[in-house]
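J.: What would the 3D arrangement of this be:
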Amino acid sequence: MSKSSRIPLSSGRERPTNIAVLLREAFVALNDVVVVALAERGHAVVRPAHSAVFQYLDDTGTTVSVLAERAQMTKQAMAELVVHLERHGYVVRVPDPADRRAKLVLATEQGADVVAVAQEVAPAIEHRVEQLLGADRFAALREDLGTILRAADSSA
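T.: Next comes the predicted model:
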């Protein structure tokens, strides 16, 4: 998808971008690399939106409510993502031993493979970014992003 089709128009021109938009669009571009790798490895039903499930899913299982909170989306939207992944064999829902009313979402072997592929592709993505920026700027970017995250965490 080209940049112009992703950025909304305002008065016939692309809206001005701010740092948050640039960070989000960079994430989307890098996430698309992972989605292509997943498709090449037989996981074509996993779409970019499903990263919200896999990114926030604990190995021991996570409720839909917690997944939604972590991904900053509604429970209904997260539940739809989980249903899709469940239907295709990537996750299962099991009773939560700590709360009989709740269910935990767990990755299946197929879901664990999605996480493994993403983790396998990540170093190549980082290497590509480092090649684009140079080693010093890449190291500074990592440090700066960490600083932003720590500041955001401390103000929450």
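
J.: From here on, just use CA atoms for contacts and neighbour counts.
T.: OK.

J.: Buried residues in the top strand by length along the chain, which are they?
T.: Longest strand of the chain, by residue count under DSSP state E: strand 99-107. Neighbour-count burial for strand 99-107 flags 102-107 (criterion: 16 or more other C-alpha atoms under 10 Å).

J.: now those in JSON lines, with distance to Asp153?
T.: JSON lines is the format used below for those (distance: C-alpha to C-alpha, whole Å):
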{"residue": "Ala102", "distance to Asp153": "28"}
{"residue": "Lys103", "distance to Asp153": "28"}
{"residue": "Leu104", "distance to Asp153": "26"}
{"residue": "Val105", "distance to Asp153": "26"}
{"residue": "Leu106", "distance to Asp153": "27"}
{"residue": "Ala107", "distance to Asp153": "27"}
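
J.: The structure of the following sequence is requested for comparison with the preceding one:
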Amino acid sequence: MSVWLYAELAKRGFDDVRPAYSAVLRNMPLGGARVVDLAARAGMTKQSMGYLVDQMQAAGLLEIAPDPHDKRANTVKLTARGEEVVNASIELSRQGEAYLSTLVGEGKIKQLRNILQEIYQHLEESGEGRK
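T.: This next block holds a predicted model:
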């Protein structure tokens, strides 16, 4: 599904969006975040997250501005183009899920979603999801 998703994004003009960017896009809160907070949410080093943020800023997906609460830090936010990528990804994910439902049935997809959510919650609560 991942290959399909990125091929579809490319057809929509987002041919510079790489799968690695999902670490940022999945963990970006609506109001933006500091790189260190994004890294913690994604379970990766600050340096690795900073590298992705720099690439995404160069691609016009992110903007960096001074943090209004901490003058020593910067806040990373989605640009309008970055928001378009997120919205397109959500739409395409729904299309992909609908397709999978035609293969195995909607009930099994709901069951799978519930199982994955339960696993995610367990990993988050135990701290294992951040290792």
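
J.: From the contact counts, what lies against the longest strand of structure 1?
T.: Applying 3 or more C-alpha pairs under 8 Å, 6 or more residues apart in numbering; DSSP states H and E, one finds that strand 99-107 of structure 1 contacts helix 64-71, strand 91-96.

J.: one step back: ok, so of the buried residues of strand 99-107 of structure 1, who is nearest Leu85 of structure 1?
T.: Using C-alpha to C-alpha, Ala107 comes nearest to Leu85 of structure 1 of the buried residues of strand 99-107 of structure 1, at 9.3 Å.

J.: The closest one is in contact with His88, isn't it?
T.: No - counting by C-alpha atoms under 8 Å, Ala107 of structure 1 stays clear of His88, with 11.6 Å between them.

J.: thinking again about what came up before, residues making contact with the longest strand of structure 1?
T.: Residues outside strand 99-107 of structure 1 that contact it (C-alpha atoms under 8 Å, 6 or more residues apart in numbering) are 57-64, 82, 90-96.

J.: Might you report the residue contacts of the residue most central in space within structure 2?
T.: Centroid-nearest residue in structure 2, with C-alpha atoms, centre = their mean: Arg26, separated by 2.1 Å. Taking C-alpha under 8 Å, 6+ apart, we find Arg26 of structure 2 in contact with no residue.
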